[in-house]
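In: Provide a 3D model corresponding to the input given below.
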Amino acid sequence: MSDRDDEITPVELNGLLESGKEVRIVDIRSPAAFERGSIPGSENVPFQELPREIEELAGAERIVTVCPHGKASLQAVRIIDSYEGTTGDVRSLEGGIDAWSRDYALESAEKAETGTDAPF
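Out: Got it, this is the predicted structure:
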């Protein structure tokens, strides 16, 4: 299987999100990186914690893994796919959070908590 079969582009992911289809976005970056900015609606499961959290993800219809540049998230796809309880479609965000942020807004921890751009 080629890496492309394991990836989804930012445009494709945005289309899924806008259509309202169920998709779990699993950001495997560190909590500090996640707090600086993330894809709206994503959840933070740092890469090293993925094996412990994998059962929680198993029932999802669609999972998209996210890392800085799209390399580690390909490894995360393989880990999730190897779990026998995984039945859904698992893909890595092509180009990672960097590619997403070129065309789409990131959500910061402050904005998510307050609902505004205000830092306080």
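In: For the rest of this, base every contact and every neighbour count on C-alpha atoms.
Out: Noted.
In: How many residues are close by the residue lying closest to residue 17 once chain neighbours are set aside?
Out: Take residue 17 and drop its neighbours on the chain: the residue closest to it by CA to CA, 6 or more residues apart in numbering is residue 23, 7.4 Å away. Neighbour count for residue 23, taken as other CA atoms under 10 Å: 19.
In: now do residue 2
Out: Neighbour count of residue 2, defined by other CA under 10 Å: 6.
In: quick revisit: what distance do you get for the residue nearest to residue 17 to residue 15?
Out: Distance of residue 23 to residue 15, given as CA to CA, to the nearest Å: 11 Å.
In: To compare with the earlier structure, here is another sequence to fold:
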Amino acid sequence: MGIINLLFGNKKDRIKAFKARHAIIIDVRTEHEYSQGAIPESKNIPLQIIPSKIQDIKNYNKPIITCCASGIRSANAASILKASNIEVINGGGWKSLYSKLQF
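Out: You can find the predicted model right below:
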């Protein structure tokens, strides 16, 4: 096991730990992209409006897992949320995240 895994665990384990704590999944793709397929019970908050939704997201009072099509936009969203003191992890692409959560 590498030093990174010892310190932080692997991403799949971290995602499962967040989900076990009833994390909210926020899909930051556009509404059109989201309508083409998404993780059940995820919330669609497109990346460009994340900054205006910070207080709403804080009000969930739960950890957040972000996702998008490939992981780039969700990484940006996670950075914005972290800067606002929200516990968040970038789940990456929604299809990959879906398989990690084993719905």
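In: coming back round to it: could you measure from the residue nearest to residue 17 of the first structure over to residue 36 of the first structure?
Out: 22 Å.
In: What of residue 93 of the first structure?
Out: Distance of residue 93 of the first structure to residue 36 of the first structure, computed by CA to CA: 18 Å.
In: Looking at these two, which is more packed in?
Out: residue 93 (30 against 12).
In: list the contacts for that one?
Out: Residues counted as contacts of residue 93 of the first structure (CA atoms under 8 Å, 6 or more residues apart in numbering) are 7, 8, 9, 10, 13, 64, 65, 66, 67, 70, 73.
In: Around residue 12 of the second structure, how many other residues sit close by?
Out: With neighbours defined by other CA under 10 Å, the count for residue 12 of the second structure comes to 14.
In: With residue 104 of the first structure instead?
Out: 14.
In: Any figure for the gap between it and residue 80 of the first structure?
Out: From residue 104 of the first structure across to residue 80 of the first structure, the span is 26 Å (CA to CA).
In: Next: residue 35 of the first structure.
Out: Distance, residue 35 of the first structure to residue 80 of the first structure, using CA to CA: 23 Å.
In: the more surrounded of these two?
Out: For residue 35 of the first structure and residue 80, the more surrounded residue by other CA under 10 Å is residue 80, and the numbers stand at 25 against 15.
In: I'd say that one and residue 86 touch.
Out: Yes: with contacts counted by CA atoms under 8 Å, residue 80 of the first structure reaches residue 86, the gap being 6.8 Å.
In: Find the residues that touch each one of these two.
Out: Counting by CA under 8 Å, 6+ apart, the residues touching both residue 80 of the first structure and residue 86 are residue 58.
In: what kind of secondary structure is the residue nearest the centre of the second structure in?
Out: With distances taken as CA atoms, centre = their mean, the residue of the second structure nearest its centroid is residue 66 (1.6 Å). Judged by DSSP: H, G, I helix; E, B strand; the rest coil, the three-state class of residue 66 of the second structure is strand.
In: Neighbours of residue 84 of the second structure, how many?
Out: By the criterion of other CA under 10 Å, residue 84 of the second structure has 13 neighbours.
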